[in-house]
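Novice: Got a predicted structure plus its sequence, pasted below:
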Amino acid sequence: MTALGTTRACEVGGHTLNVVDAGAGPAIVLLHGAAPGASAAGTWTALAPLLARSHRVIAPDFLGFGGSDKPLGQPYGVDLWTRQTLALADILGLEQFSVVGNSLGGRVALQLALDAPERVDRLVVMSTRVAPSKSPAQKLLRDYRPDRDMMREVLRECFAHDAATVTDRLVEARYALSAQPGAHEAIQTFFGAGASTPEEFEREVSALRHQTLVLHGRHDKVVPVSNGIRLAELMPHAELHVFADAGHWFPAERAPAFHSLVTDFFSGTPAHTEAVDTARLN
């Protein structure tokens, strides 16, 4: 058992994935991001127990992250993680499920809805990219090598709006995960992978008909808030909430509001959408 729930090892495609499986009811799959030191436990410790009160919550570590295998030579990226998430759903007997995806996990969530629309119920996409970015934060992430001081810089300069949220304990935990054998190679392989063009992605996403909650931090340095606004414009059944005074880590920096929005969304209560002045945010 962990703070999130029961952890199990699932064999998927010849590799072992570390998977949290908690609660009972309609299934929600939680997908973490792909930054150095990312994991299901580090992303969903607070949200998963709340959702598990009324749902079955599945939170895997992607291949290459956390407690999952980290084989060398894998084609890490959205396609691999999408296929593995669908295969994991088959293994766990999930005929239909909702998805909450953070950052790159949000991109995988959208790909799941594109590849298997009949299997995905609702979507929550958080800090999810539409267009490529060459921001200083992106350069820091790409240049990262397993090192405590570099991890502290990445956390402060890329993810946190309030630097006080970056504690020594957090730096050590993320550094340790990023330094596991094969973890850094997985990140670098992903950064080097190709991707669909923004125009192609926008065309595909605009065809999705799923009820979707788009969440973004106003001061996100990794994925500018314009991406969240654009996603909400493209998706016909999407609602948007932008968190003030928060960056890429809005789930921690604005935790009560974040938890309320997501739990309300899955309880059937309409999300409280914040009005957004796109002219000021772009």
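Specialist: The structure has been received and is ready for your questions. Numbering: from 1, shown residues only.
Novice: going forward, measure contacts and count neighbours with C-alpha atoms only.
Specialist: Fine.
Novice: And the helices in the chain?
Specialist: Applying DSSP state H to the chain gives helices spanning 40-44, 47-51, 78-91, 104-115, 136-143, 148-154, 168-178, 183-191, 198-205, 225-234, 250-253, 255-267, 278-281.
Novice: adding another structure so you can compare the two:
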Amino acid sequence: MNATYGRCAVNERLVSIGKREIFISEFGRGPTVLMLHGGGPGASGVSNYSRNIEALAACYRVLVPDMPGYGKSTKGIDQSDPFGDLAQSMLGLLDALKIRRAHVVGNSLGGACALRMAIERPEAVGRLVLMGPGGVNTTRAIPTAGLRRLLGYYKGDGPTRDKLATFVRGDLVYDARDVTDAIIDERFRASIDPEVVASPPLRGPRGMPKVRLIDFTRDDRLKAVQTPTLVLWGIEDKVNRASGAKTLAKIMSNCDVHLYSKTGHWVQWERADEFNAMVTTFLAQDTSVGAVN
């Protein structure tokens, strides 16, 4: 379906990947950039990147999917290897669209998915941009309060608007003044979709997968990743600790890091202008991703 998003034309459609239907929104022309959203309750692709799509679509073909388990895509994630399951779906999406190589931008859960894509099929990934990615030191420290709230959202008394507001305003951002009631309402409605409630995409510790599958620092394959990588992390991140940035830079041979003061888990939202400029410049250095009109 063709429509508009801000000043951008958008093509929205479902793409079949095996037994799944993946909803994607496509903007702009040029080298392909795949943007993967975070895993908080009610998350979706376009909402996660509402302050970035227009800027990047001026130079790139921007693909923004709802990952499995979220938005308008098929629900359910393989809990025995969630990052791997998501990565295979997103690699399958590139295959279905006949995209040989793409830059991949990932926030939180989307960052973990992006990293796993680079591990599994490095030739498919041009450059990586990771914002507070999941799966870094997660089994080496007590989980943060924000991560506990994320994983516990569907437990206890179940999903409520108050729990969602506390998570978004208290854990995702440093300064919550721009987080409107409309944003909270939209995410809460998405979080109580009966299919999501029946099979939450992110769950707590019961039935946890093998540690190396949820903590990249325990996966020896990470050392072999040569993909040029830019890690952007808010120092005040309450979901994934900013110390993970240094860990990735130490393990990955082509990894640059930028830390943002007075910024939480949503770097791309809280520091949108700087994010857009930095990412555009970083991706422009790589011509291995061809343009598709």
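Specialist: On my side now, so go ahead. Model, not experiment: these values are computed from the prediction.
Novice: wait, which of the helices of the first structure is closest to Phe65 of the first structure?
Specialist: Smallest distance to Phe65 of the first structure across those (Cα to Cα): 6.2 Å, for helix 183-191.
Novice: Just want the angle from the closest one to helix 168-178.
Specialist: 80 degrees (axes from the mean of the first three to the mean of the last three Cα atoms, to 10 degrees).
Novice: What are the buried residues along helix 183-191 of the first structure?
Specialist: Across helix 183-191 of the first structure, burial judged by 16 or more other Cα atoms under 10 Å covers Ala183, His184, Glu185, Ala186, Ile187, Gln188, Phe190.
Novice: go on, stretch 202-217 of the first structure?
Specialist: Under the neighbour-count criterion of 16+ other Cα under 10 Å, stretch 202-217 of the first structure has Glu202, Val205, Leu208, Arg209, His210, Gln211, Thr212, Leu213, Val214, Leu215, His216, Gly217 buried.
Novice: check contacts around the equivalent of the fifth one over in the second structure.
Specialist: Pointing back at His210 of the first structure there. Per TM-score structural alignment, the equivalent position to His210 of the first structure in the second structure is Thr227. Neighbour list for Thr227 of the second structure: Ala118, Pro122, Val125, Gly126, Arg127, Leu128, Asn254 [criterion: Cα atoms under 8 Å, 6 or more residues apart in numbering].
Novice: give me the number of residues near Pro136 of the first structure?
Specialist: A count of nearby residues for Pro136 of the first structure, using other Cα atoms under 10 Å, gives 13.
Novice: and it, what pairs with it in the second structure?
Specialist: Using TM-score structural alignment, Pro136 of the first structure pairs with Ala145 in the second structure.
Novice: pretty sure Tyr175 of the first structure contacts Asp147?
Specialist: Yes. Between Tyr175 of the first structure and Asp147 there is a contact under Cα atoms under 8 Å: 6.7 Å.
Novice: the more surrounded of the two?
Specialist: Under the criterion of other Cα under 10 Å, the comparison of Tyr175 of the first structure against Asp147 puts Tyr175 first, with 22 against 15.
Novice: The more buried one -> the second structure?
Specialist: Checking TM-score structural alignment: Tyr175 of the first structure goes with Phe188.
Novice: Isn't its match up against Asp162?
Specialist: No. Using Cα under 8 Å as the test, Phe188 of the second structure is too far from Asp162 to be in contact (9.3 Å).
Novice: export the buried residues of stretch 202-217 of the first structure to JSON lines and tack on distance to Glu253 of the first structure?
Specialist: Output for those, formatted as JSON lines (distance: Cα to Cα, whole Å):
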{"residue": "Glu202", "distance to Glu253 of the first structure": "29"}
{"residue": "Val205", "distance to Glu253 of the first structure": "29"}
{"residue": "Leu208", "distance to Glu253 of the first structure": "30"}
{"residue": "Arg209", "distance to Glu253 of the first structure": "30"}
{"residue": "His210", "distance to Glu253 of the first structure": "28"}
{"residue": "Gln211", "distance to Glu253 of the first structure": "25"}
{"residue": "Thr212", "distance to Glu253 of the first structure": "22"}
{"residue": "Leu213", "distance to Glu253 of the first structure": "19"}
{"residue": "Val214", "distance to Glu253 of the first structure": "17"}
{"residue": "Leu215", "distance to Glu253 of the first structure": "13"}
{"residue": "His216", "distance to Glu253 of the first structure": "12"}
{"residue": "Gly217", "distance to Glu253 of the first structure": "9"}
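Novice: Can you name the residues that contact Leu31 of the first structure?
Specialist: Counting by Cα under 8 Å, 6+ apart, Leu31 of the first structure touches 40, 59-62, 99-102, 105-106, 108-109.
Novice: now, the most widely separated pair of the buried residues of stretch 202-217 of the first structure?
Specialist: Largest pairwise distance in these, by Cα to Cα, is 24.2 Å, between Arg209 and Gly217.
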